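A.B. asks: got a sequence here, can you model it:
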Amino acid sequence: MSQSYLSTGLYHIIEKRDEAVEIELSDASHPVFKAHFEGMPLLPGFLQIDIIAEILEKEIDEISNAKFVHKVLPKERLLYAVTPTKNGVRVKLKNGSNVLCGDFKLTWHQK
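C.D. replies: As a prediction, the model looks like this:
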């Protein structure tokens, strides 16, 4: 797995399975957090989706629905649960407190 220039050093994988991936984000000193937003670092929504595609080595064809329902902060542990659907996958993103942060419906293919 090769990381993009934006995600290099942004996270490390704790556990990886086909149906779930757990990661821990870097601290607020990472350039992504410095740029988004000054004084209140958050993980941008597009990276919440790109990270799981990157880890599973998928190329996103379509994002049919994306809900960002809770902020994602530096140093958080995140769990991506990936469930196949009729037209692709559904990815639910929860933080270490089991709070839903994002819910994404995607179609993708192997890189």
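A.B. asks: going forward, measure contacts between C-alpha atoms and count neighbours the same way
C.D. replies: OK.
A.B. asks: can you give me the buried ones in the top helix by length along the chain?
C.D. replies: Counting by DSSP state H, the longest helix found in the chain is helix 45-55. Across helix 45-55, burial judged by 16 or more other Cα atoms under 10 Å covers 48-49, 51-54.
A.B. asks: Serialize those residues to JSON lines and add fields for distance to Asn65.
C.D. replies: Shown next, in JSON lines, are the buried residues of helix 45-55 (distance: Cα to Cα, whole Å):
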{"residue": "Gln48", "distance to Asn65": "13"}
{"residue": "Ile49", "distance to Asn65": "11"}
{"residue": "Ile51", "distance to Asn65": "17"}
{"residue": "Ile52", "distance to Asn65": "15"}
{"residue": "Ala53", "distance to Asn65": "15"}
{"residue": "Glu54", "distance to Asn65": "19"}
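A.B. asks: mind checking how far Leu93 is from Gly39?
C.D. replies: Computed with Cα to Cα, to the nearest Å, the distance linking Leu93 and Gly39 is 24 Å.
A.B. asks: comparing those two, which shows the higher neighbour count?
C.D. replies: Leu93 (27 against 10; other Cα atoms under 10 Å).
A.B. asks: this one as well, want them side by side:
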Amino acid sequence: MILNHLYTLTCKEGARFCVRLSDASHPVFQAHFPTNPILPGFILLDLSAEILGIEIVKIQKAKFLKNITPLSVLWFDTQTHEKTLKIRVTQNEQKVAELTYEKR
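C.D. replies: Coordinates of the predicted model:
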């Protein structure tokens, strides 16, 4: 429910997809933080799992390198090896996060 209207999937090609985040009026950004809205890290994990249609069993690595703000366009490049999924998240060709988790 919290992800409703938070993002728009703009493209999905094989192991890569792109989303555009909503504006600062979305409840996620209002809660974190109203005067300096940024996307909470756990939401990035949930968002990727929702788009890929998978269940996260165990987070092995979650490294957040830069703040992600409203209206950002994010690219997710994924690599799967058995039950492990690695995701590199970029914005304007700069890495903003690395996620690795075990999936079901």
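A.B. asks: and the TM-score between these chains?
C.D. replies: Aligned and superposed, the two chains score 0.95 in TM-score terms (TM-score structural alignment, normalised by the length of structure 2); 104 aligned residues with a Cα RMSD of 1.1 Å.
A.B. asks: that older thread, with structure 2 superposed, average distance for the longest helix of structure 1?
C.D. replies: When structure 2 is superposed, helix 45-55 of structure 1 averages 0.5 Å from its matched positions, counting by mean Cα distance after the TM-score superposition for structure 1.
A.B. asks: so where in structure 2 does that helix end up aligned?
C.D. replies: Using TM-score structural alignment, helix 45-55 of structure 1 corresponds to residues 41-51 of structure 2.
A.B. asks: what of stretch 21-34 of structure 1?
C.D. replies: Stretch 21-34 of structure 1 maps onto residues 17-30 of structure 2, going by TM-score structural alignment.
A.B. asks: show residues contacting the matching stretch.
C.D. replies: 2, 5-12, 37-40, 70-77 (Cα atoms under 8 Å, 6 or more residues apart in numbering).
A.B. asks: now restrict those residues to buried residues only.
C.D. replies: 6-7, 37-40, 70, 72-77.
A.B. asks: which ones are touching Leu10 of structure 1?
C.D. replies: 25-26, 30, 32.
A.B. asks: residue nearest the middle of structure 2, spatially speaking?
C.D. replies: Leu44 (3.0 Å; Cα atoms, centre = their mean).
A.B. asks: from the buried ones among the contacts of stretch 17-30 of structure 2, which land in helices?
C.D. replies: Counting by DSSP H, those contribute nothing to helices.
A.B. asks: closest to Phe64 of structure 2 among those?
C.D. replies: Nearest to Phe64 of structure 2, judged by Cα to Cα, of these is Pro40 at 9.7 Å.
A.B. asks: I figured that closest one was touching His32, is that so?
C.D. replies: Yes - here Pro40 of structure 2 lies in contact with His32, judged by Cα atoms under 8 Å, at a distance of 6.9 Å.
A.B. asks: make JSON lines from the contacts of Leu10 of structure 1 and add secondary structure, neighbour count and distance to Ile60 of structure 1 to it.
C.D. replies: Converted to JSON lines, the contacts of Leu10 of structure 1 look like this (DSSP: H, G, I helix; E, B strand; the rest coil; neighbours: other Cα atoms under 10 Å; distance: Cα to Cα, whole Å):
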{"residue": "Leu25", "secondary structure": "strand", "neighbour count": "20", "distance to Ile60 of structure 1": "22"}
{"residue": "Ser26", "secondary structure": "coil", "neighbour count": "18", "distance to Ile60 of structure 1": "24"}
{"residue": "His30", "secondary structure": "coil", "neighbour count": "18", "distance to Ile60 of structure 1": "25"}
{"residue": "Val32", "secondary structure": "helix", "neighbour count": "20", "distance to Ile60 of structure 1": "21"}
